[in-house]
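K.L.:
Make a model of this:
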Amino acid sequence: MKSRGGHSTWRKIVYGGVLALAIIALLAMRPGSESRDVGEFLPREIRGEANRVVKEIVEESHAINSKIDHIVSLPDNEFLFIVSRSSARDERIVKDLAKGHCYLRFPSGPRPIAARIVDNLRGDGGRRMIRCRAIDQQLPLQSPLVATAQIQSSDGKITLGSRGRSLELVNWNRIVFAALAREEDLVLFTKGIFSVKKETPPKRARCVFYTDNGVAVTYTRVLGLAQEIIRCEYPPGQGRSRGSLVSVVPGEGTGGDAAAPSVAVYGGAAREGQSARPRHLLCACTMVHNAAKFLREWMLYHSRLGIEKFVLYDNNSEDGLEEAAAELRNRDGLAVEIVPWPWIKSQEAGFSHCAASRRDECQWMAFVDVDEFLFPKLWLHSGAKSTNATGTVGSSPLARAIAAATRNRSQMVGQISFHCRDFGPSGQATHPTAGVTQGYTCRVVKEQRHKSLVRLEAVDRGLVNVVHHFTLGQRYATARMPSWKGVVNHYKFQAWDEFKQKFERRVSAYVSDWKEERNIKSQDRTPGLGSKADKPADWERRFCEVQDTGLRDYILKTMASPDKLELPWQS
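P.N.:
Coordinates of the predicted model:
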């Protein structure tokens, strides 16, 4: 008994020491450090027990054992960590990683690069996307670049890592970044691999599907490519599991026989075909970057015209977009959905994704920006009046405009195009307190490029779009709305502090950023400004050739409170 009890006491002492050393080792695993076998600190006889204790503590605290699958290098010294599907299911990861820090350790680097978390996004395939911005260091310039990765919440409770593996940093300007399953094909959204204006038959390109552990197992035909969209044939039997990686082998150029870098996952079986009429007659889709302050005016006005749902592709906003959308849902009863879209200069791909993914939900989609307001003048005062903020489906102004534009046509109408009228600063030095429709009332005479309402079933399978209008299938035609019936008011040239934000980055893949000395005469540019965001002395008086108060007066008459003349977005 004595020896047995003494042996038991000895084991307790040893295990107590193991536990203490395990905790010390855990505390030593600071952000940016490599994960180490705790046993290397201990005598060989008790290493196994020490590692078991550490593993239990780690799994209980969620310190490690979660996986970062990819690192994407973005402009402005940012990078995107894509967290595995199994880890992303954990609600604590979603909640606790709202704030914290990210770390990259390079094999030849003197110390890890530290960055703060600026976004925690919902990704495709059930993954999470953690966007980080380096604090005071620049990413190394050598290529290819590999690093181990780590993310830690501000309270230290959650740490995600690459499990000691070195991951290649995928550059945002050459990547397969998203995949969308349709009944007839799998659509890949890419950057910097192909760029053709019209759908082109592929030469040697192939799509490649991977197993869960990254082994290429199936190659299929490329059915077509247009702009930066690739349509893939499905694998035989569609046997790949949900969440498996998919890419493309270009088959031409330098490295043409190697698969392009990809973070896109294949979502399993194709969606079923459209079995019923879409539940919404009209939705709106746009891409936003730090536009939260404009949403309420834009959405409340357009909901009155008959738009039933708003789909916002969030291009790295940091101004409270989620909170603004939640208020519009809870306070105003609007249907608002945010689609995280961190991919730079990819507006056309975002609109193609929206058109393809919303076909079963929306019959018509308005592709307009948040500084653009549809103004169907002829149908504003006729027919049944709206009884609430969203209007009555079928009797709303836009519903009547669609009915009129598609009636008595020899060919089915798949798209209705409106000309744009560009408004200037109109004497405003700051953002108008009553909103853009009230403060900007002077415009240029010449009408500009058009924006569209699109029947989603009419969009050509190649999903090509330019300046908010789409290439249509052969059965469909575009109807152009005469300006006396309806236009788009484009509040393009606003007060300087708002307008100069356009110099940060343009969202289109096919226009130059305004800071670049390229395509200075492009219609996307502002006449007389060049490539520097220097305010002209007469800015407030520019782009003012004719007073136009039509939309302002309509909104005041129909939406202002009778006692205070206050508009809904001012309260």
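
K.L.:
going forward, measure contacts between C-alpha atoms and count neighbours the same way
P.N.:
OK.

K.L.:
now the helices: where do they sit in the stretch 1-150 of the chain?
P.N.:
All helices of the stretch 1-150 of the chain, identified by DSSP state H, counting those that start in this stretch, fall at 2-28, 47-61, 85-88, 91-96.

K.L.:
what do you get for the stretch 251-400 of the chain?
P.N.:
Taking DSSP H, counting those that start in this stretch as the test, the helices found in the stretch 251-400 of the chain are 292-305, 321-330, 347-357, 397-406.

K.L.:
run this one through as well so I can compare:
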Amino acid sequence: MKNRRKRGGLSGGDVVVSWRRFFRFVSLFVFSFVLFSALFIFLGKIRPVVRSSVNAVLRGSVPAVKVVTIHEAVEFPDQTLIFLKYPPYSRLFTKEDLFCVFSDVNDSSKLFKELPYAVETGDYGRHIVRCSAVPRGNTVSLAVSRWTVDNSNLQVGLTHRWDWLVYDAVIDDDNSTVVFVKGLNLRPGKVADVSRYECVYGWDFTKPKLLLRAQVISAAQEIVRCKTPLSLTVLDGPRKAQSQPVKVSVRIKGSGMLPSVAHPIKRPGRVKDTKTFETCVCTMTRNAANVLREWVMYHAGIGVQRWFIYDNNSDDDIVSEIKNLENRGYNISRHFWPWIKTQEAGFANCVIRAKSDCDWVAFIDVDEFFYIPSGQTLTDVIRNHTTTPSSSGEIGEIRTPCHSFGPSGLSDPPRGGVTAAYTCRMALPERHKSIIRPESLNATLINVVHHFHLKEGFAFADVDKGMMVINHYKYQVWDIFKEKFKRRVATYVADWQNEENVGSKDRAPGLGTRPVEPSDWAERFCEVRDIGLRDWVLDNFRDRKTQRLVWEREARRVEDEVIVQMGSWADKRVGRKRKKQLKAQ
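P.N.:
As a prediction, this is how the structure comes out:
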């Protein structure tokens, strides 16, 4: 017989409660409480906890392993990079988790917040938040929208200037450290006196007794090569999980040490006898999502096997575009490179990155396309120019002339890409671009974008323009071209808005320093009609069924199909209306 209990209800009736039902309810409640408590404790261990003050961590009142902190920041003219330090095994913040908060230095109640441009992952897995530039008279902090225990922000502490900074470092295959530096102001293409400098390694540059000093092997442009200390404490990295990796900086003797955000990265593997790829391409670009597909697919068609994309602060959809190309089977990788006016240094960095996997690396922009009229592959051309050593030595660099194309009468960006649209160019070639063998480069890694300095015993070969040229779609329709006025990526090339070297070939002839469209822009830079690459592209990259180029986006195809259908529907409607008119007559 079941045990029952009677109790008067509010309405005067009896409520019968089953002990079995009551026991089930209590058991479910206890189980739920235990489950959610366990989840809360577990997730609390792996999620970062933001405390009200970074100083609390420094005082020791909060366990450091549970706190996300701002390690340091770098201020640029148009953005601020904020480097986050996470506890071990914590989940990383996304762009949607954070706000950049700007507050008045004199009145903290005056503030505004905005989403960051992006949250990037750099070498060593460092997370870098890209906020907009800090307005004058303001400070910046980060507000975290999730996983916080209060409403306080992460405060930015140590902040560096972008133009006085050791910003990157790589340990080369000879175990030397290649350090990339802003602020030395060395002359382009010249080797500096190394006795003026020394390299410094450590975790805390405020403690001189704990630093290791090393000899400088070479110094040129923005690159200092150092003799890496043999100490295992440096090469093996920090011993504590919550510590930062070792940093490297450069000391100017008699002037002091530059601030640094650079952790020396050991690139995997030594140079192999047989490498994975024969022909690779490296570029530095910004906001190239709309043109990257054509550039990659075209060059894959002529033999390029690997692409290194150094992304110089893009704010378009380039990340997903590169992911899409990866999913299609292209060996392409993106490398976040926020440092402005550093194209030469970025190319040197790419040489070291590509050295273990690539026989040859071409350095071209995303608006430049190799054109080989004979239909040979790029690898064929390289082999033809390197199988027989020249009298000057073994070939380590191949230089290709460039033809600069103009708007070709267009006023709107071409939908099918640049190669099939721009067909009018300047008569004479302008400069050249290089394909290099990484092992042939001088230890200084000096380059002036167009070519590199080679080791003794190596020479360069010039390619005849009848064999191969680069079609440089330099002067495109105005809406595309005007973006060049924002900033030039090369270190020693003046930005177009500066009143400096106005007559240089690096500028648009007759344009001046202001981004104002000339009335005859569409017809400029048109001296020779050149349809060679256009015809080759249409013959080799056009889908026979759809008559569209393989890199045209599906959305555009759907859009055109809708337009065609609407046109057909409109024609039928007009036809029916015309028939009614004829019958009425």
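
K.L.:
ok so, going back, any chance of the helices of the stretch 251-400 of the first structure in a markdown table, plus distance to residue 78 of the first structure and mean neighbour count?
P.N.:
Shown next, in a markdown table, are those (distance: least, C-alpha to C-alpha, whole Å; neighbours: other C-alpha atoms under 10 Å):
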| stretch | distance to residue 78 of the first structure | mean neighbour count |
| --- | --- | --- |
| helix 292-305 | 22 | 20 |
| helix 321-330 | 20 | 16 |
| helix 347-357 | 19 | 22 |
| helix 397-406 | 41 | 19 |
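
K.L.:
Tabulate those in CSV, adding columns for distance to residue 196 of the first structure.
P.N.:
Listed next are those as CSV, based on distance: least, C-alpha to C-alpha, whole Å:
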stretch, distance to residue 196 of the first structure
helix 292-305, 34
helix 321-330, 33
helix 347-357, 13
helix 397-406, 31
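
K.L.:
Out of the helices of the stretch 1-150 of the first structure, which is the most enclosed?
P.N.:
The highest average neighbour count among the helices of the stretch 1-150 of the first structure, using mean count of other C-alpha atoms under 10 Å, belongs to helix 85-88 at a mean of 18.

K.L.:
contacting residues around that helix?
P.N.:
Contact partners of helix 85-88 of the first structure, identified using C-alpha atoms under 8 Å, 6 or more residues apart in numbering, comprise 66, 67, 93, 94, 125, 126, 127, 128, 243.

K.L.:
Tally up the residues packed near the residue nearest to the third one when sequence neighbours are not counted, please.
P.N.:
Counting by C-alpha to C-alpha, 6 or more residues apart in numbering, residue 158 is the residue found nearest to residue 93 of the first structure once chain neighbours are left out, at 6.8 Å. Applying other C-alpha atoms under 10 Å, we find 19 other residues in the vicinity of residue 158 of the first structure.

K.L.:
OK, contacts around residue 158 of the first structure?
P.N.:
Per C-alpha under 8 Å, 6+ apart, neighbours of residue 158 of the first structure: 61, 62, 63, 64, 92, 93, 96, 97, 151, 152.

K.L.:
The second one against residue 159, yeah?
P.N.:
Yes - in this structure residue 62 of the first structure lies within contact range of residue 159 using C-alpha atoms under 8 Å: 6.9 Å.

K.L.:
out of these two, which sits in the busier spot?
P.N.:
Applying other C-alpha under 10 Å to residue 62 of the first structure and residue 159 shows that residue 159 carries more neighbours, namely 26 against 19.

K.L.:
residues in the first structure matched by the helix or strand harbouring residue 6 of the second structure, start to end?
P.N.:
In the assignment (DSSP states H and E), residue 6 of the second structure maps to strand 4-8. Across the first structure, nothing matches strand 4-8 of the second structure (TM-score structural alignment).

K.L.:
other SSEs contacting that strand?
P.N.:
Here strand 4-8 of the second structure touches strand 14-18, going by 3 or more C-alpha pairs under 8 Å, 6 or more residues apart in numbering; DSSP states H and E.

K.L.:
residues in the first structure aligned with the next helix or strand after the strand it packs on?
P.N.:
Downstream of strand 14-18 of the second structure, the next assigned helix or strand under DSSP H and E is helix 19-46. Aligned by TM-score structural alignment, helix 19-46 of the second structure falls on no residue of the first structure.

K.L.:
residues touching the equivalent of residue 288 of the second structure over in the first structure, list them.
P.N.:
Alignment note: residue 288 of the second structure maps to residue 291 in the first structure; criterion TM-score structural alignment. Shown in contact with residue 291 of the first structure (C-alpha under 8 Å, 6+ apart): 317, 319, 321, 370.

K.L.:
Then residue 171 of the first structure?
P.N.:
Going by C-alpha under 8 Å, 6+ apart, the list of residues near residue 171 of the first structure reads 72, 73, 74.

K.L.:
quick one: what's aligned to it in the second structure?
P.N.:
Checking TM-score structural alignment: residue 171 of the first structure goes with residue 161.

K.L.:
same thing with residue 454 of the first structure?
P.N.:
Checking TM-score structural alignment: residue 454 of the first structure goes with residue 436.

K.L.:
How much space separates its match from residue 344 of the second structure?
P.N.:
14 Å (C-alpha to C-alpha, to the nearest Å).

K.L.:
Likewise for residue 417 of the second structure?
P.N.:
Residue 417 of the second structure sits 28 Å away from residue 344 of the second structure, going by C-alpha to C-alpha.

K.L.:
Could you do residue 122 of the second structure as well?
P.N.:
Distance from residue 122 of the second structure to residue 344 of the second structure, by C-alpha to C-alpha: 19 Å.

K.L.:
Check residue 485 of the second structure too.
P.N.:
19 Å.

K.L.:
One more: residue 150 of the second structure?
P.N.:
Applying C-alpha to C-alpha to residue 150 of the second structure and residue 344 of the second structure gives a distance of 45 Å.

K.L.:
Likewise for residue 336 of the second structure?
P.N.:
From residue 336 of the second structure to residue 344 of the second structure the distance is 15 Å (C-alpha to C-alpha).

K.L.:
Residue 59 of the second structure now?
P.N.:
43 Å.

K.L.:
Aligned to residue 439 of the first structure, what sits in the second structure?
P.N.:
Counting by TM-score structural alignment, the partner of residue 439 of the first structure is residue 421.

K.L.:
ok, that match touching residue 534?
P.N.:
Yes - between residue 421 of the second structure and residue 534 there is a contact at 7.2 Å, judged by C-alpha under 8 Å.

K.L.:
how about the helices of the stretch 251-400 of the first structure, which one is nearest residue 36 of the first structure?
P.N.:
Each of those was scored for nearness to residue 36 of the first structure using C-alpha to C-alpha, and the closest is helix 321-330 (38.9 Å).
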